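>>> Fold the following.
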Amino acid sequence: MGTRVAASLPRNGTRQTILNLLKKSDGLTADQLADQLGITTMAVRKHLATLEREGLVETTPSRRPVGRPARVYRLSRRADELFPKQYDLLVTDLLADLLELDGPGKVEMLLARRAERTRAELEHRLARARSFDERVQILAQGMDELGYLAVWEKLDDSTYLVSQYHCPIREVASAFPAACRLEAQMYRDLLGVEIERSCHLLTGGHCCCYVIRATDTPAGACA
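Okay, the predicted model is just below:
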């Protein structure tokens, strides 16, 4: 899992308008953008240079009958992240349909398969850990790269805390609590100890917090 930095909306209104225009086209030159925006081509080029540095636009040369080729600007794949999507709603609706058609067993089976894929990927990374500290650290880093904004800390010699400040499947988890239970079980399986969820986003907490004790004594796990 490589670190992936999400694109963010440009704070400049003109640059956002440029992105909107490019989204609705198959590519535009600086002159064409200037005509649509009602500003100079030089001003447009400055905005485009910024967007290009941010990895939000790409250019290709376009042949002209005479003169130098014009640069045609198009959105990059990264820029597509800036536009609204409803993947969470789509997944939730599909799972609701599956629940209605085949019952809760099939829904849980599907969620369990996803959890198993995540567990297998993280387990591969944990194989290089030389201590329990490193196992917790690698697990937290892996969850962070999956979009959970996860951080970890060591509370004492045998107690750790992993805090996840974002849930990329929050809408799914709200409708199907098994997703949260499977996540907690994944933590237990990967670390080989009991864990306790001391804070939960879905019950009003500011994060999902897992207390991990590096002992064989059960921690009163909460799923």
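>>> only C-alpha atoms for contact and neighbour calcs from this point on.
Fine.
>>> residue nearest the centroid of this structure?
By CA atoms, centre = their mean, the chain has its centre lying nearest to residue 147, at 3.8 Å.
>>> Hmm, residue 168 and that one touching each other?
Yes - assessed by CA atoms under 8 Å, residue 147 is found in contact with residue 168 at 6.2 Å.
>>> thinking again about what came up before, the residue nearest to the centre of the chain and residue 56, how far apart?
21 Å (CA to CA, to the nearest Å).
>>> same question, residue 170
For residue 170, the distance to residue 56 equals 27 Å [CA to CA].
>>> Compare neighbour counts for those two and give me the winner.
The residue with more neighbours, out of residue 170 and residue 56, is residue 56; 22 against 16, by other CA atoms under 10 Å.
>>> show me the contacts for the residue nearest to the more buried one when sequence neighbours are not counted.
Nearest in space to residue 56, with sequence neighbours left out and distances taken as CA to CA, 6 or more residues apart in numbering, is residue 79 at 4.7 Å. Shown in contact with residue 79 (CA atoms under 8 Å, 6 or more residues apart in numbering): 7, 55-57.
>>> let's see this one next to it:
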Amino acid sequence: MFLPGFRELVKEGWVKVIEELKVSGGLPVSELSRRLGTSYMGMKDQCDKLVKMGYVERWRLPRQEVGRPEIMYRMAPKADAIFPQAGVGLSLELLDAARTLFGDTAPERLLLQYFSQLRERWRPKLTKTRSLVERATMLSGLREKEGCFGRCRYDPAKGFRIEEYHHPLHAIFAAYPGAIHLELRMMEELLGTRVVRREVPGGRGGPARVDYEVATLGKTEVTQI
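Got it, this is the predicted structure:
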């Protein structure tokens, strides 16, 4: 099943191509065009555009008989994200099960381990930066790869901050608010400075978001997770 809502944002032809490649495992343009009822050149153009975007990849299949290898198209690993994965619902059920089996502190211990592993995975990348602002900007980019959506802002009056408009752990934070503090400690430890988290409600001024204000003047000692 194609990710709900996503098919409405992309060309229907691209959806059909990816779904057909998902089912078949890989096809040449000639067979794709036959199955989907389009012209050969029109199908080739769609496949090549999907290749450029990284959702489809091209490879050559050697012929068993004499002749040139046949050019085939198949889904690229990037396209896996288009299809639903086990997500927040499963995570909440597992945390609830851990609390039932191992006590009230079990979910927080699991979340602590998650943020600790995330910190250790990101630390080598961030140590290569030359300034705090560069480090915070890279951290924002790493968070986006985990599913967050935000923008970095800087102005003389308010300083540097990361404005986030989506967080994949939002439902988990609602059920286990202590995880918010664990994530904040991870960010402070990675940046080596104080970070203030502020929830900004939506309204006429814009959509709801969470601001992470990064202290850029001096450093603060941060306790290791």
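>>> can you count the residues close to the aligned partner of residue 209 of structure 2 in structure 1?
In structure 1, the residue paired with residue 209 of structure 2 according to TM-score structural alignment is residue 207. By the measure other CA under 10 Å, the count of residues near residue 207 of structure 1 is 21.
>>> Residue 166 of structure 2 too?
For residue 166 of structure 2, the tally of surrounding residues (other CA under 10 Å) stands at 15.
>>> so it touches residue 209, yeah?
Yes - counting by CA under 8 Å, residue 166 of structure 2 does reach residue 209; the two are 7.4 Å apart.
>>> Let me know the outermost residue of structure 1.
The outermost residue of structure 1, judged against the average C-alpha position, is residue 66 (46.3 Å), by CA atoms, centre = their mean.
>>> Using the three-state scheme, assign that residue.
Here residue 66 of structure 1 is coil, with the state taken from DSSP: H, G, I helix; E, B strand; the rest coil.
>>> Now for the closest residue to residue 29 of structure 2 other than its chain neighbours, how many residues are close by?
Closest residue in space to residue 29 of structure 2, ignoring its immediate chain neighbours: residue 44 at 5.9 Å, by CA to CA, 6+ apart. If you count neighbours by other CA under 10 Å, residue 44 of structure 2 ends up with 18.
>>> got the residue ranges for the helices in structure 1?
Along structure 1, the segments classed as helices by DSSP state H run 13-23, 30-37, 41-53, 87-102, 104-126, 132-143, 170-175, 178-191.
>>> TSV for those, including distance to residue 211 of structure 1?
Converted to TSV, the helices of structure 1 look like this (distance: least, CA to CA, whole Å):
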stretch	distance to residue 211 of structure 1
helix 13-23	42
helix 30-37	54
helix 41-53	42
helix 87-102	28
helix 104-126	19
helix 132-143	11
helix 170-175	20
helix 178-191	10
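>>> Compare these and report which one is nearest to residue 160 of structure 1.
In terms of CA to CA, the element of the helices of structure 1 nearest to residue 160 of structure 1 is helix 132-143, at 7.8 Å.
>>> Tell me roughly how far the closest one lies from structure 2 on average.
With mean CA distance after the TM-score superposition for structure 1, helix 132-143 of structure 1 departs from structure 2 by a mean of 4.3 Å once superposed.
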